[in-house]
Each structure stands twice: as structure tokens, then as C-alpha cells.
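1. structural data only, the sequence is not supplied:
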């Protein structure tokens, strides 16, 4: 509306002072020049909402203006309409109008020269290019810049959205990893504590109670050590491993910040956590793990055996595979302590066809004595660990050849370097 008002007002001023674009005689003189000017000013109000209509009507209005004395305001408003038709029109119109005006700019002087053999008529072609091809080309350039800026903005928004999605997925993956580590590191000790504390409460026997309390204390200390190692990994406060840099990981950095001042496990008053967070466990520690399970499962009539069928059990495996295999065995032994019937729990390791196979079988059936409750998170954690390594996992009851039923956990982990993630 401002452009239309300014164009109309300027045209009226030019007409009032007698400035016209055409000086020779025309069929329509005088106030007739105001009619095309008014129409062009009205078209300016539609330049964005109906660009194709305004450029067609504006072209016809400009042609009609040639039969009057003409007005510079009419010509200037036409150039703005041509510019707006390219800038606000459809993409097809934005491509066609510059080419069309270029052809008109070339065709007009050629036609005039062939009709009127005078060189000065070439100026008409220049004038035609200035009021049509020039504005159309300018509109195309501005439109291309705007489209490029909009595309860049959309790409930036998509990049930010993808980055946020990646961040959320990374946070969820890290939380799941921490949940698996926490469950696998502590559940074994807490299960033993639950079973033996129940036995101590249900059996009125001093020797049984003392044995149960001994197992409870050992598992409490070891569970606390595992928790402190996990906290050290999460805090990552350097080699001291303590929350405030103390030499033994205790709350005040003192020499005896453990639970009772004893020497065991480095968490209750011994040397402490002087070496920082412990390294990831490997399959070499399975003997220790089974020895602990034998101690915890003796009262339930459980025995534990390791059958390592690997040709070279000292062969180094990828760290993620070693950790996953160790945690699967650890969780399987924990589940056996909770639910297995009296008998022998067998852990079997084998390397075949580029994969490490972990197989843990335990007797299935009724068992005497107390049981520790289970939540099912252990099986979920094992399945997730195997999935991260692109392996195969199965767990469930299996009937053997002699008709007995066992609970079998089987995991096949690729051992090729770079397979899967930790």
C-alpha cells in the first residue's frame, strides 16, 4: 500500500509539473496519462498476493500508456511489479519470466530495426531491457539467495535435531550400560547375602549361623569394593580414586576409612583404592569367580565346574568380548545361586568359527532352603550385552539326552576385532 501510494503521489506531481516520458503527439493526451498510472498503482497492492495477474495486467497497462503522454511513475511501478512477479510468484514463473523478458528485449529492437531502418531505435531495446529483463533478473537473484538461506536454515535445524537425538541415544545407552554393570557387579554378592541371612534366621544352629554370617561379611565387603570401583569409574577423579583425592578412596582421605578397619579387599581399612578404578575383568578371573560361587552355594548343595575347551585359553580376546563373557558367566552363577536345584553348575567355554561360545548349565527343579528373589533384569542385561557385539543369545529350560531338565544359558560372541561395541 505504501509503494502504491508513493507511486501514485509521485506520478501526480510529475503530471502536475508537466514531466512526461513521451514528448511527441499521441492519440490520448492530457489527463489520459493518469488512467494507466492509477491502474498500475492499484496493481501494486496485489504484487505479492497475485503476482502472475499483476504482471500480465501491468504489461497491458504499460502498452496502453504508450498511447498517452506517459509517466515515469507508471514505468517505475511496472519494474517493481515485474520484480515482485519473479520474487513472489511460483517457481515455474520465476524460471520463465527472466527468459521471456530476455527474448522480448532482443526481439523488440530487431523488429523495430527491420521496420524503421534507424540505429536510434536500438535505444528502445535498451529501455525494454531496463524495465523488464533487469527487474526480472534481480528478482531471480534475490529469490535464489532467499531459497538458499531457507535451505541452510532447514539443514541447520535438521542437524540440531539429529544431534539432539544422538545425544539422547548416547545418554540412554550409557544409562543402560551403567545399569548392567551395577547389576552384574553387585547382584552376586547381594544374592549370597540374602540367601545366607535367610538361612541364619531360619535355622537355630550356632555353627550354621556363624558360617552364614562369615559368608555375609565376605560378600558385604566384596560388594562394597565393587561399588567403590564403580563409583571411581563414574567419578574419574584420577589415580587416587577417592571423591576428594584421598590416598585410599575414603571420605576423608584417612588411612583407615573402611567399614571396620580390617585388611580385607582394600575397602575396609587395608591399602585402600590406591590404584584407582580397577581394570575390566577378564576370563582369567573365572577360577576366582567360581571359587567364590562354591563358597556361597555350599549350603544349597551346589557345586561349580569350569570346562575350558579353548585350544589356548591364554589367547587375548577383544576387551568387549572378554568383559561380556565374564559378566554373562557372573550373572549365570548368580542366577544359579538363587534358583538352581542341588547339583553341579557347569561353565563351558569354546572358540569355534571365529566366535567365543559361553555355555552355563545348571540343574532345574525344586531346591531346599531359602531363595533370593529375582527381577529378570539379569537376563535382559545379558541379552543386551550380546546384542551390542552382534552375537547370539538364548536362555531357557533344556531337556538333556538322559531325560533331565537343566537351565541353559548360551551366548555366541564374535571375536573379530571391531565387531560390535563395548
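-> Nice, I can see it. Here the structure is a predicted model, which means the values were calculated and not measured.

2. for the rest of this, base every contact and every neighbour count on C-alpha atoms.
-> OK.

3. need the strands for the stretch 151-300 of the chain, in chain order.
-> Taking DSSP state E, counting those that start in this stretch, the stretch 151-300 of the chain contains no strands at all.

4. can you pull out the helices in it?
-> Assigned by DSSP state H, counting those that start in this stretch, the stretch 151-300 of the chain shows helices spanning 206-235, 286-297.

5. mind giving me the packing neighbours of the longest one?
-> In this structure, helix 206-235 makes packing contacts with helix 134-202, judged by 3 or more C-alpha pairs under 8 Å, 6 or more residues apart in numbering; DSSP states H and E.

6. about what we covered before: and the helices of the stretch 151-300 of the chain as JSON lines, adding mean neighbour count?
-> Shown next, in JSON lines, are these (neighbours: other C-alpha atoms under 10 Å):
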{"stretch": "helix 206-235", "mean neighbour count": "18"}
{"stretch": "helix 286-297", "mean neighbour count": "18"}
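
7. ok, which of those helices comes nearest residue 70?
-> When the helices of the stretch 151-300 of the chain are ranked by proximity to residue 70, the top entry is helix 206-235, at 82.6 Å, counting by C-alpha to C-alpha.

8. got the angle for the closest one vs helix 286-297?
-> Angle between the axes of helix 206-235 and helix 286-297 is 140 degrees (criterion: axes from the mean of the first three to the mean of the last three C-alpha atoms, to 10 degrees).

9. let's bring in a second model and compare:
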């Protein structure tokens, strides 16, 4: 349907028009060679009008009708009907033009009052002529349908290309959102721990060089966290929910995470090994983010990490007490808790957080142990 053009279609339009007019003139010459000048003039007008069939096909048909009445033309009326049918969708108009052309061809000329035998023959000739005029109309409609179908197929292909491009953009957006979450959960966790430890060393060190080195480390860590915050914000601006990336930590890594958190944290509870891998990752990230926030916003406070299982659900609750000293002015991306809520929703779970009655803070997540 959308292949290369045929040999006839590659011929320039003026050359085709000239060829068609020449054939029509030859046909008309045979039909009006013994006729009067008015009849020859009408035939010549019909032949010349074919050059305009692409622009005003209906006018060309109407100009051909008088010549068809006075002469037995073949090429001009059929070419005019084909041009009209190729460019118009109105089937009533096409049918009326075919009937009009057949009537003009079957009408007796010169006009006289025919007897009953002549009238019967005229009707028979009209029926045969109507079949002849219907042929170019049907063929023109077929050509038009083929052209419309080719155009429609091209539009469908273009739409599919656009859909594929949108799908690729959506995949890229999800990957960016996932990358942003992983950057916040993994990289900022480590950098914030460096900043906290450097701040503690800066306060407790007695050697001037050690304090200066600790100050430099802390400053660089704070600047790095600030850059990470900007990068995460940019990635999330074009991202959405995403699939998990590998490799990822599991429940087996939580004990080490608590032990190396740099705060006084206690781990209680045990979860079964049958918990799905996505649920294990979500629980690990929840503990990681909660302990990071304790270090940043509640220095000196202890924390409790409680793993629990209720029916078909598993979860973790991390609570911390009131801070015992002022927190360091570390920048926050404000995306950590958002990411935890997104993880829980992806796994058809729930996430909650908020202050506790004793002035601390609590974070809890509940997730089905197995995918729904």
C-alpha cells in the first residue's frame, strides 16, 4: 500500500494531461468528423476540459455532458467520471453523474419525437450505457479507497512510533525515579554518617590539626549532601514509580545496618525467611532511612528497631527517644519518607510516621509477606 510509485505515476502530470487530451481528441475526431461546427466545438470543449479534471472535476463532467449528447464520445466522459469519483466521497453525487452521462449518451440526436420502438431501444441503450458509466465511477472509488487506506496506514504507523517514543520516555522516567530513590537511600546514608562522625570528632578532638581535618571532612560531607539533594530533586522531577534494581540488601543485612548505625540502637523480633525479596528490601530501606534521620535530627537519642509479623503481613517499627543535644545543620532532601511511602504503596502496603508522646519519632511500615 505504501510502496513506490508505479511507472505511470512517475510521469509528470502535464505530460499525462497532454496524453489524455490527445487520446480524447482522437476519439472525438472520429465521432464528429461528419458533424457540424457547433457539435465539433462542444466536443473540443469537452476534450480541453480534461486538463482541469484534478481541480474542478464536477465542472469537467458538466462540460462533457453536452458533447456526449451530440456525439458518440467515449474517452472524455469516462475520464471525467473517473476523475470525479477519484476525488469525491459523495456517492449520491457520483451516482447522479453516472446516470446523467448515460442519459446524455443514450439520448437520440438530433432530437425528434421517437415512436414506441425507438423509445424501447433508447431505454435498452441507456441501461447498457449506464453499466459503462458505472465502471469508471467504481474504479475511481477503488483508487480513492486505496489512497485513503495508504494514508491511514501511514498515520497509524506514525501514531505507533509516537506511542513507542512515549513508552520509552515513561520507562526512562521510572528509571530516574528509582535511581533517585537509590541515591538517597544508599549514598546519602553513608555521607550523612561521615558528616555526623566528623562533627563528633571536631567537637571531641583536642589536637588542632585533627579538629581542622574533621571540620574539613564535615564541610565536604555537607556540601556533598546538598549536591545529592539537588540531583535527587532533578531526577524525581521527571520520574515515577519504578521497578526494583539489583543487587539490593535483604533482611540478613539489617543486623549489620543497626550495629554500624553510629547510634544506640536495639534490634528486636525476627521475620521468616519466606518473606518476598521486594518486601525484604522495603523493610531494609525503612530501617536505613529511619536510623539516618535519627542521626541527623535526634543526636544522642536511642532507637528501637522492631521486626514483627501479623497474619499475612510483615513489618518494622523504628522509634527513637528525645534528642539529648542540638542537631547539626545538615541539609535534607525531604524525599526519604516520600520514597518509603512509595515503596509501601507499590507492594500494596501501608506506611506511617509521626512524633511519639515522649518527644521522639516513630516510623512504621506494613507489607504483605508475599505478592498479592
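-> Noted; the coordinates are in hand. Only a predicted model underlies this, so the values are computations on that prediction, with no experimental measurement involved.

10. out of the helices of the stretch 151-300 of structure 1, nearest to residue 103 of structure 1?
-> That would be, of these and by C-alpha to C-alpha, helix 206-235, which comes in at 72.1 Å.

11. middle-most residue in structure 1, spatially?
-> Centrality entry for structure 1: nearest residue to the mean C-alpha point is residue 166, 1.5 Å, by C-alpha atoms, centre = their mean.

12. that older thread, any chance of the helices of the stretch 151-300 of structure 1 in JSON lines with distance to residue 417 of structure 1 as columns?
-> What follows is the helices of the stretch 151-300 of structure 1, written out as JSON lines (distance: least, C-alpha to C-alpha, whole Å):
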{"stretch": "helix 206-235", "distance to residue 417 of structure 1": "24"}
{"stretch": "helix 286-297", "distance to residue 417 of structure 1": "22"}
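
13. and of those, who's closest to residue 133 of structure 1?
-> Nearest to residue 133 of structure 1, of all those, is helix 206-235, at 67.6 Å by C-alpha to C-alpha.

14. run the chain-centre distance for the closest one.
-> For helix 206-235 of structure 1, the distance between its averaged C-alpha position and the chain's averaged C-alpha position is 39 Å (C-alpha atoms, centre = their mean, to the nearest Å).

15. what's the answer for stretch 183-199 of structure 1, then?
-> Between the mean C-alpha point of stretch 183-199 of structure 1 and the mean C-alpha point of its chain there is a distance of 37 Å (C-alpha atoms, centre = their mean).

16. would you agree residue 393 of structure 1 falls within a strand?
-> Yes. Counting by DSSP: H, G, I helix; E, B strand; the rest coil, residue 393 of structure 1 is located in a strand.

17. can you tell me which residue in structure 2 aligns to it?
-> Matched by TM-score structural alignment, residue 393 of structure 1 corresponds to residue 351 in structure 2.

18. verify the stated contact: its match with residue 339.
-> No. The pair residue 351 of structure 2 and residue 339 fails to qualify as a contact (C-alpha atoms under 8 Å) at a distance of 10.4 Å.

19. these two: which is more packed in?
-> With neighbours defined as other C-alpha atoms under 10 Å, residue 351 of structure 2 and residue 339 compare such that residue 339 has more, 23 against 19.

20. that one falls within a helix, correct?
-> Yes. Going by three-state DSSP, the assignment for residue 339 of structure 2 places it inside a helix.

21. who touches the aligned residue in structure 1 for it in this structure?
-> With TM-score structural alignment as the matching criterion, the partner of residue 339 of structure 2 in structure 1 is residue 381. Neighbour list for residue 381 of structure 1: residue 180 [criterion: C-alpha atoms under 8 Å, 6 or more residues apart in numbering].

22. and for residue 382 of structure 1?
-> Residue 382 of structure 1 makes contact with 324, 327-328, 331 under the criterion C-alpha under 8 Å, 6+ apart.

23. what about these, which are in helices?
-> When helices are assigned by DSSP state H, the members of those inside them are 324, 327-328, 331.

24. and which of the residues you listed is nearest to residue 35 of structure 1?
-> For residue 35 of structure 1, the closest of those turns out to be residue 324, at 87.2 Å, with distances computed as C-alpha to C-alpha.

25. counterpart of residue 31 of structure 2 in structure 1?
-> Using TM-score structural alignment, residue 31 of structure 2 pairs with residue 20 in structure 1.

26. that older thread, just the buried members of the ones in helices among the contacts of residue 382 of structure 1?
-> Among these, those buried by neighbour count (16 or more other C-alpha atoms under 10 Å) are 324, 327-328, 331.

27. which one in structure 2 is aligned with residue 127 of structure 1?
-> When the structures are aligned by TM-score structural alignment, the residue of structure 2 matched to residue 127 of structure 1 is residue 129.

28. chain neighbours aside, what residue packs nearest to that match?
-> For residue 129 of structure 2, ignoring the flanking residues on the chain, the nearest one in space by C-alpha to C-alpha, 6 or more residues apart in numbering is residue 102 at 5.2 Å.

29. that neighbour and residue 73 of structure 2, how far apart?
-> In this view, residue 102 of structure 2 and residue 73 of structure 2 are 11 Å apart by C-alpha to C-alpha, to the nearest Å.
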